[in-house]
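> fold the following and give me the result.
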Amino acid sequence: MGIDRHFTDAELQATRQYQQNVAEIRKEIAAVSEELDRRSGAGSRGLIYIV
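Sure, this is the predicted structure:
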């Protein structure tokens, strides 16, 4: 475990939970950012259909 050896099991569990929450929040922020880009017309890289 390296430098984390001084942490208790509960502290390590809390750290892991925190890291999972951060990753989930980053995904949600990215999704919101993509939706805002889509609504503003920026970043729309979808297919172009010629009729």
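
> rest of the way, CA atoms for contacts and neighbours
Noted.

> start from the N-terminal end of the chain and give the helices.
Secondary structure of the chain (DSSP state H): helices at 9-40.

> please report how far A42 lies from E35.
10 Å (Cα to Cα, to the nearest Å).

> please give the structure of this sequence too, so both can be compared:
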Amino acid sequence: MDSRAQTSTEYLLILALSLVVLVIVLALAMSTRDLSEVLANRAAIERNETLQMLLD
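Alright, predicted model coming up:
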């Protein structure tokens, strides 16, 4: 392989690796967002239960 073909191949591999990393980061962001929603809902439920106990 000549130098130009090798350079092109390296750039394509770097681009492919970048896309894989981007997909992984997006997947982690989505799972973190889902977890934060679950925790926020749980905190809201406990807050409502506590307020209900105080009002009863």
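
> A42 and E35 of structure 1: who's more crowded?
Set side by side, A42 of structure 1 and E35 show more neighbours around E35, with 15 against 11, by other Cα atoms under 10 Å.

> just tell me what the more buried one corresponds to in structure 2.
Aligning on TM-score structural alignment places E35 of structure 1 opposite E46 in structure 2.

> and that match, how far from M53 of structure 2?
Applying Cα to Cα to E46 of structure 2 and M53 of structure 2 gives a distance of 11 Å.

> ok, L13 of structure 2 next?
L13 of structure 2 is 60 Å from M53 of structure 2, by Cα to Cα.

> what about the aligned partner of N21 of structure 1 in structure 2, neighbour count?
Under the alignment (TM-score structural alignment), N21 of structure 1 maps onto T32 of structure 2. Counted with other Cα under 10 Å, residues neighbouring T32 of structure 2 total 12.
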